[in-house]
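Asks: fold the stuff below for me.
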Amino acid sequence: MTNILFAAGPDRWDDWAPPLRAALDQAGLGYALAQDMAPEVVDYIVYAPDSALQDFTPFTRCKAVLNTWAGVEAVVGNQTLTQPLARMVGGGLTEGMVEYVLGHSLRHHLGMDAHIVNPDHDWHWAPPPLASERRVTVLGLGALGAEVAQKLAGVGFAVTGWSRRPKEIGGVRTLNGDDGLAEALRGAEILVLLLPDTPATENILDAEALALLARGAFVINPGRGPLIDDQALLAALDSGQIGHATLDVFREEPLPKNHPFWAHPGVTVTPHVASETRAASGAGVIAENILRGEAGQPFLHLVDRTAGY
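Replies: Down below sits the predicted model:
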């Protein structure tokens, strides 16, 4: 019998329990799945970092902690967590992120805002460039960033992707390292941020980086709030260096009601909705990792504790 503790929040139990049971049944596992279980008998923890469970010390038999989120920055530094930690890859996250980024990229590329809000009933507009004439840069080429970059290229955009380590992605110009970062930013007209939140990426989009973008560029951040120096972004918006910023993630969430992003005409705030794990598909990812653990196979999507993701 494999004992599985669901510690991803009581409000998520009703959504997750049925598909988890179905996926575990399909995997042919004998299991017990519950929200409450003696720590010493738990084999796996299905987890979300906002869970009440923050001390992993009592879970002496636990083989892995399986995160239901893609982000692990809120748990990766927990000193009591000595078990393997796997992040969520798949589970509807990729599809949701691609749709969000494509939608807002096309919105800015086509100048839709001016057509939607047109109080003067202006008729004559200059046509936008074709996608092939629009330079787009994606910072971060993990599972989400690589798929987003490919889909943007598939629409026809001239896409450059940047990552810390070398990557190869069909149809995408890829750069890496510190020198590659400046080159990736220089002249970009749409910038998409899909990096993890680590000490190395905090404020990666600062005043110096913003100045490298094409004047009037659009910034889309569905990655992590600390990637952006908020004050530098506001200054760049006020100067016209940045034309508009669509922001889905913030240093503090929910975004405080008095934050200047809410009132700035050059900012669109979305409430961290770009990508969410869907229980129906995420359950299959969890079940696969449990099946691998029980078979003595390596877990998928393990977090590199030194890198932080």
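
Asks: from here on, just use CA atoms for contacts and neighbour counts.
Replies: Will do.

Asks: quick one, helices of this protein?
Replies: Using DSSP state H, the helices assigned to the chain run over residues 13-26, 93-110, 112-116, 143-155, 177-185, 207-212, 230-239, 260-263, 279-294.

Asks: in the second one, what's buried?
Replies: Buried residues in helix 93-110, defined by neighbour count with 16 or more other C-alpha atoms under 10 Å: 93-98, 100-102, 104-105, 108-110.

Asks: now the helices of the chain as TSV including distance to Ile4?
Replies: Putting the helices of the chain into TSV (distance: least, C-alpha to C-alpha, whole Å) gives the following:
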stretch	distance to Ile4
helix 13-26	10
helix 93-110	23
helix 112-116	48
helix 143-155	27
helix 177-185	41
helix 207-212	45
helix 230-239	41
helix 260-263	42
helix 279-294	9
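
Asks: Pro58 is nearest to which of those helices?
Replies: Among these, helix 279-294 comes nearest to Pro58, with 19.9 Å by C-alpha to C-alpha.

Asks: show me which residues of that closest one are buried.
Replies: So, applying 16+ other C-alpha under 10 Å, buried residues of helix 279-294: 279-291, 293.

Asks: same check on stretch 36-45?
Replies: For stretch 36-45, a neighbour-count test (16+ other C-alpha under 10 Å) marks Pro39, Val41, Val42, Asp43, Tyr44, Ile45 as buried.

Asks: what are the contacting residues of it?
Replies: Contact with stretch 36-45 is made by 2-7, 58-66, 290, as judged by C-alpha atoms under 8 Å, 6 or more residues apart in numbering.

Asks: next, the second sequence, to be compared with the first:
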Amino acid sequence: MTLLYTSDPERGRIWREIFAAEASDIGFFDASQPHDPATIRYLAAWAPSAELIAGLPNLEILFSIGAGIDQFDMNALPPHIRVVRMIEPGIAAGMVEYATMAALALHRNLIDYREAQKDARWAPIKLKSAGERRIGVMGLGNLGQAVLKALAPFGFPLSGWSRSPRAMEGVTCHAGEAALPDFLAACDILICLLPLTDETRGILCRKTLSLLPRGAALVNVGRGGHLVEQDLLSLLDEAHLSGAVLDVTDPEPLPADHPFWAHPRIILTPHVASMTRADSAARALIANIRRHQAGAPIEGEVARGRGY
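Replies: All right, here's what the predicted structure looks like:
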């Protein structure tokens, strides 16, 4: 039972200490340490090379060190290797904080007040109650559900959309492509938390974003590949959309001359909405390895055919 870790060295140091103290029966190696590739059953990595995978003949599980798995070339992975995304409390907590911040900033017209401040204008905007501002979340996995639960106490009417049917108390849930127009038409603030797959790439485009009510706003905390950038810019400039909070882009980082940097209706952050906490992630990984040893279902395992 040996794990190979190939990511950030500082996180690797913390993981090694936790494995030694709490799971000493599981061998832990990072890429700098001599190890026998034939003994490696588990790999924890962000974007492992095909050469690395090919050099681990007994690899059984590839663990992502983050919540996403779109950085993996799934077609290049041997079919017997199971893929698991990271589910740990720090990721959900960070996403809840960021999505709540973004939704409240848009709800309370922070973009308008930022622009007024630049111009030294004292320009109060009539307050709209939370009960009058509808928020919808695309993607009803662990993160989407956590965000909706956090927003519920404010009194926003809440809805959600996913590929397959879900149910949440206090949330109007929609499922499937046919339900997407009705979902979008009822979103004054749209939060994207979808996984990035072939089916969801480019889903935030003129066709879909135009279905939002005039004056609606977007929060993208999924992946940059979900968004067709020029379509967003056009809809902002046409005033169909009133603003956007973007934590993910394609590419990352953006080039210095990209129009997102200076656009007055965009708040841009450098993919910081949610970060894996080293200590809780190590313990989540140990728990999943224990599940595998016991023949129990693994938390966060990806259905290879769906991509999430």
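
Asks: picking that back up, tabulate the buried residues of helix 279-294 of the first structure (JSON lines), appending distance to His259 of the first structure.
Replies: Below are the buried residues of helix 279-294 of the first structure laid out as JSON lines (distance: C-alpha to C-alpha, whole Å):
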{"residue": "Ala279", "distance to His259 of the first structure": "32"}
{"residue": "Ala280", "distance to His259 of the first structure": "35"}
{"residue": "Ser281", "distance to His259 of the first structure": "35"}
{"residue": "Gly282", "distance to His259 of the first structure": "34"}
{"residue": "Ala283", "distance to His259 of the first structure": "36"}
{"residue": "Gly284", "distance to His259 of the first structure": "39"}
{"residue": "Val285", "distance to His259 of the first structure": "37"}
{"residue": "Ile286", "distance to His259 of the first structure": "37"}
{"residue": "Ala287", "distance to His259 of the first structure": "41"}
{"residue": "Glu288", "distance to His259 of the first structure": "42"}
{"residue": "Asn289", "distance to His259 of the first structure": "41"}
{"residue": "Ile290", "distance to His259 of the first structure": "42"}
{"residue": "Leu291", "distance to His259 of the first structure": "46"}
{"residue": "Gly293", "distance to His259 of the first structure": "45"}
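
Asks: measure the residue sitting nearest the centre point of the first structure to Gly111 of the first structure for me?
Replies: In the first structure, the centroid-proximal residue (C-alpha atoms, centre = their mean) is Gly223; its distance is 4.3 Å. Between Gly223 of the first structure and Gly111 of the first structure the distance is 23 Å, computed by C-alpha to C-alpha, to the nearest Å.

Asks: and for the aligned partner of Thr198 of the first structure in the second structure, the neighbour number?
Replies: By TM-score structural alignment, Thr198 of the first structure lines up with Thr197 in the second structure. Other residues lying near Thr197 of the second structure total 15 when counted by other C-alpha atoms under 10 Å.

Asks: now Ala274 of the first structure
Replies: Counted by other C-alpha under 10 Å, the residues lying close to Ala274 of the first structure total 21.

Asks: thought it was touching Met97?
Replies: Yes - in this structure Ala274 of the first structure lies within contact range of Met97 using C-alpha atoms under 8 Å: 5.5 Å.

Asks: now do the shared contacts for these two.
Replies: Common contacts of Ala274 of the first structure and Met97, defined by C-alpha under 8 Å, 6+ apart, comprise Pro222.

Asks: about what we covered before: the contacts of stretch 36-45 of the first structure: which two are farthest apart?
Replies: Pro58 and Ile290 (20.0 Å).

Asks: for the equivalent of Gly77 of the first structure over in the second structure, give me its contacts.
Replies: Using TM-score structural alignment, the equivalent of Gly77 of the first structure in the second structure is Met74. The neighbours of Met74 of the second structure, taking C-alpha under 8 Å, 6+ apart as the test, are Arg304.
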